[in-house]
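Undergrad: Provide a 3D model corresponding to the input given below.
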Amino acid sequence: MSEDLSSKLLGPIKLHLRVTWESQDSEIKEYIEEGIAYIDGICGESDYSVSGLPRILLKAYCRRAWSGNTSMFEEDYRRQLLRLQHENGVRRLRRKRNE
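TA: The predicted structure is shown next:
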């Protein structure tokens, strides 16, 4: 993941976490990178740069990471993760057909 993306997402994620200070920005960026790797590992490559299901899931993951409990994330968000997995699969198929 690029540093630009985690920097771009830092503001919206901090707003979601209600964090106004900057001293933990690097920790939050780490959560963002972890979350993207985790979600992409389950659902395939997703676009987090725009509002939508990938960003909603990333915010939820970061909220869990911020509170120190990501262990139940996959179970609690199973339906949303499956939906994103299907959306990404359909997008890949459409791209292949257009090639």
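Undergrad: Please make it C-alpha for all contacts and neighbour counts, starting now.
TA: Will do.
Undergrad: In space, what's closest to residue 10 - neighbours in sequence excluded?
TA: residue 29 (6.4 Å; CA to CA, 6 or more residues apart in numbering).
Undergrad: could you say which helix or strand contains the one you found?
TA: Taking DSSP states H and E as the criterion, residue 29 maps to helix 25-43.
Undergrad: Within the helices and strands, which one has residue 55?
TA: Going by DSSP H and E, residue 55 is in helix 53-67.
Undergrad: structure for this one too, so we can compare:
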Amino acid sequence: MLDELKDILDIIGNDRDASLEKIILRGKDKIEGLAGVVLDFSAEGLPKFLLLNYCRYDYNNAPEYFEENFKSEILRMQLQAAVIANVAE
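TA: Below you'll find the predicted structure:
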């Protein structure tokens, strides 16, 4: 995940790895909080897409704009999580 984020942010080198790892952890908490379930961020899909974009916003000191700009994708993720949880019951 770290290498993918560094590619998105065009970061070369390891100087910022520790702070990027913290951003990733915050992002996972944020996205799982929005979904209401534990998510798999290792697979390609909407959760990973949202995580990487949240990290991009956080890195650029604009996390407050993330939910507004991705509200349709967040809603789709929430619906997918609810359907999966309902099928599992």
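Undergrad: Per the alignment, the residue nearest to residue 10 of the first structure pairs with which residue of the second structure?
TA: Here residue 29 of the first structure is matched to residue 21 in the second structure, going by TM-score structural alignment.
Undergrad: so its match sits right up against residue 5, yeah?
TA: No: when contacts are counted by CA atoms under 8 Å, residue 21 of the second structure is not listed as touching residue 5 (9.6 Å).
Undergrad: Name the residue in these two with the higher neighbour count.
TA: Taking neighbours as other CA atoms under 10 Å, residue 21 of the second structure and residue 5 compare with residue 5 leading, 19 against 15.
Undergrad: where does the more buried one land in three-state SS?
TA: helix (DSSP: H, G, I helix; E, B strand; the rest coil).
Undergrad: what do we get in the first structure for it?
TA: Correspondence of residue 5 of the second structure to the first structure, assessed by TM-score structural alignment: residue 13.
Undergrad: Nothing else from me, thank you.
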